[in-house]
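1. What follows is a protein structure lacking sequence information:
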């Protein structure tokens, strides 16, 4: 075989080897990008995303779309390079998203739990906004806290240490004078059955009082129901849009006035809106499906302004009440708080 032929063969084998390595060698990154969006006023798999039972509801129009971020894992060197070159994708280290000390299933379970809690917080915030008669319910349980394993999401809290509670704040106030090591007695209603649950209070470094480990919020009265159903989504960032969907369904008139509104933001049980991750990708996803207005948590405004796609009006929100007021203003052609 001639020297030239040997060179060609060697170069071909090298190129093939590099191709195989590039196509199979894993890299410690994941790719973030625009994910699917869902209209909280619409349906998912043939059923309403927000379903209200035994409460007056009203027609809605327009869109109130929650937005998501896609996460592409198990990248090869070549696919990572392709994502790196895409203006709509970003490579980030894999470790913060899929920690090496937890399995993928554990991460997915944690994200699903956050999503469930965001749904409950959204209902609580909407009922709080509307002043609707409501029950006090558990909307969050801190993992490994004294309440973990004893209290469950959606447990209705009837009383604490013999004192009836009718607001989420009353639960916190009732435990305000407690000390670590004391036993709090909670009467709860679960699946129609009333139970007494004693919980030995723990400690937290930031407070001297006893630590129970729940987030109390508002839920529908026992004879009514507001449920949010959307599978396969994780994390807390849909709370604001879910809460707006509940408000729109429970109030006369159309909150959006027919406008295509999208947004993001986690929400507390009383309506406070908090910052989230992935705003640039969520805005891209919103614009691609036709949104013209995007609701942004105030703490995310700087990032949103720097990356907003053309044709998308940004509206700053600190609370659910802010968001409702801004949508009312948009419908009436009035100014709204801008980022």
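-> Arrived safely. All of these numbers come straight from a predicted model, not from anything done at the bench.

2. from here on, contacts and neighbour counts on C-alpha atoms
-> Noted.

3. ok, residue 195 touching residue 188?
-> Yes: contact criterion C-alpha atoms under 8 Å: residue 195 and residue 188 qualify, at 5.3 Å.

4. higher neighbour count, those two?
-> Neighbour count, other C-alpha atoms under 10 Å: between residue 195 and residue 188, residue 188 has more, with 22 against 13.

5. let's bring in a second model and compare:
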């Protein structure tokens, strides 16, 4: 009789475990999952037409690929993932689990997030054109203005939409990224020298901390004057992380000879008008997306190298870059079958 009770108890325990597991399939989790998103060749076209179109300047045939990468999110506050979904992502190296609040801050509306993404993409495209043309020695003039002020932010009531930003903490405001760098580098309040309705003014804004970033709560927008027209058409993609790849595509189209010599490249990184390449999010997912798209070589911001080391998918060669010039050098060195071993990698970047 005792063995029978043991067996019965075992079946009961197994049933309880099964019910608990089944319940997890319906219990919402407080997490979302980052996955590789669509990729786009800056030398190619989308359903909207050529991704980069240049008018008023001579262009040249290109080869190979210069792919920009995106990250998609699974789950949102209205449709949260279950714990089973999260568990599946945990064992998939191409996916990352992040807190719901990190992806969808309660203090920021979905509309504000979407608007910020659109402005960041527009700024990224403008900065990419500026960086590419400056790299090629073309003249570029800059105008940075406030495109919007976030309600309840430190800048509310101090800065206004359409204010022209001349200097921040004494530094010339050449583009969005130079403004962010000036705010980050200063302690205490940030001094803005602006022009409003044609009149010069000086105001101070005390930044707030959002994570590790000092923010004042404005959406700056670049307005550049270019010597000819460069249009970038990429609907339904937001954020600034494609900037470097936009710039490389523009340079390739304006330069005789195919810069890639047929190699399939992918990469990511913000771009400042003066050529600095900045960190981005989701780089592991983007490396997997690059491999899925057939890329063999990858350009990673040096600032992301700590996340790159130990997570590079098989078949992908990754180079670390801090500037647009370094990115061009890496592509040309591989194309010319030069000493690629001498190019910077993430393993060689201090702290990675």
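-> Yes, it's here. This one's a predicted model, so the numbers in the text were calculated from it and none came from an experiment.

6. Please enumerate the strands of the stretch 151-300 of the first structure.
-> Using DSSP state E, counting those that start in this stretch, the strands found in the stretch 151-300 of the first structure span residues 156-160, 163-164, 183-190, 193-200, 202-204, 207-211, 214-219, 225-228, 260-263, 266-267, 273-274, 293-297.

7. ok, and what's touching the last one?
-> Outside strand 293-297 of the first structure, the residues within contact range by C-alpha atoms under 8 Å, 6 or more residues apart in numbering are 259-265, 273-276, 283, 286, 304, 312-318, 323, 339.

8. doesn't residue 115 of the second structure fall inside a helix?
-> Yes: counting by DSSP: H, G, I helix; E, B strand; the rest coil, residue 115 of the second structure falls inside a helix.

9. Residue in the first structure paired with it?
-> Counting by TM-score structural alignment, residue 115 of the second structure corresponds to residue 109 in the first structure.

10. Report how many residues lie close to residue 97 of the first structure.
-> Neighbours around residue 97 of the first structure, by other C-alpha under 10 Å: 14.

11. Tell me the spacing between it and residue 239 of the first structure.
-> 21 Å (C-alpha to C-alpha, to the nearest Å).

12. One more: residue 188 of the first structure?
-> Counting by C-alpha to C-alpha, the gap from residue 188 of the first structure to residue 239 of the first structure is 25 Å.

13. cool, and residue 139 of the first structure?
-> Counting by C-alpha to C-alpha - residue 139 of the first structure and residue 239 of the first structure are separated by 12 Å.

14. Mutual contacts of those two, please.
-> Common neighbours of residue 139 of the first structure and residue 239 (C-alpha under 8 Å, 6+ apart) are residue 121.

15. residues contacting the aligned residue in the second structure for residue 237 of the first structure?
-> Under the alignment by TM-score structural alignment, residue 237 of the first structure pairs with residue 241 in the second structure. Residue 241 of the second structure is in contact with 124, 268, 269, 270, 271, 280, counting by C-alpha under 8 Å, 6+ apart.

16. Check the alignment and tell me where residue 68 of the first structure lands in the second structure.
-> Aligned partner of residue 68 of the first structure by TM-score structural alignment: residue 70.

17. got a list of what the residue lying closest to its match once chain neighbours are set aside touches?
-> Nearest-residue entry for residue 70 of the second structure: residue 37, 4.8 Å, with adjacent residues in sequence omitted and distances by C-alpha to C-alpha, 6 or more residues apart in numbering. By C-alpha under 8 Å, 6+ apart, the contact set of residue 37 of the second structure is 69, 70, 71, 72, 286, 289.

18. Return the distance of the fourth one relative to residue 237 of the second structure.
-> In this structure, residue 72 of the second structure and residue 237 of the second structure are separated by 10 Å, where distance is defined by C-alpha to C-alpha.

19. now swap in the second one and tell me
-> In this structure, residue 70 of the second structure lies at 8 Å from residue 237 of the second structure, with C-alpha to C-alpha as the measure.

20. the more surrounded of these two?
-> Regarding residue 70 of the second structure and residue 237, a neighbour count based on other C-alpha under 10 Å identifies residue 70 as having more, with 24 against 14.

21. The more buried one: what's it in contact with?
-> Applying C-alpha under 8 Å, 6+ apart, the residues near residue 70 of the second structure are 36, 37, 38, 39, 286, 289.

22. Go through the residues you listed and name the one nearest residue 295 of the second structure.
-> residue 289 (8.9 Å; C-alpha to C-alpha).

23. Neighbours of residue 144 of the first structure, how many?
-> 9.

24. no wait, residue 287 of the second structure
-> 29.

25. Per the alignment, it pairs with which residue of the first structure?
-> Checking TM-score structural alignment: residue 287 of the second structure goes with residue 283.

26. Residue 114 of the first structure versus that match, what's the distance?
-> Taken as C-alpha to C-alpha, the span from residue 283 of the first structure to residue 114 of the first structure is 22 Å.

27. Provide a list of residues in contact with the most centrally placed residue in the first structure.
-> Taking C-alpha atoms, centre = their mean, the centroid of the first structure lies closest to residue 236, which sits 2.1 Å from it. Listed by C-alpha under 8 Å, 6+ apart, the contact set of residue 236 of the first structure reads 111, 114, 115, 117, 118, 265, 266, 267.

28. buried subset of the contacts of residue 241 of the second structure?
-> Among the contacts of residue 241 of the second structure, the ones that count as buried by 16 or more other C-alpha atoms under 10 Å are 124, 268, 269, 270, 271, 280.
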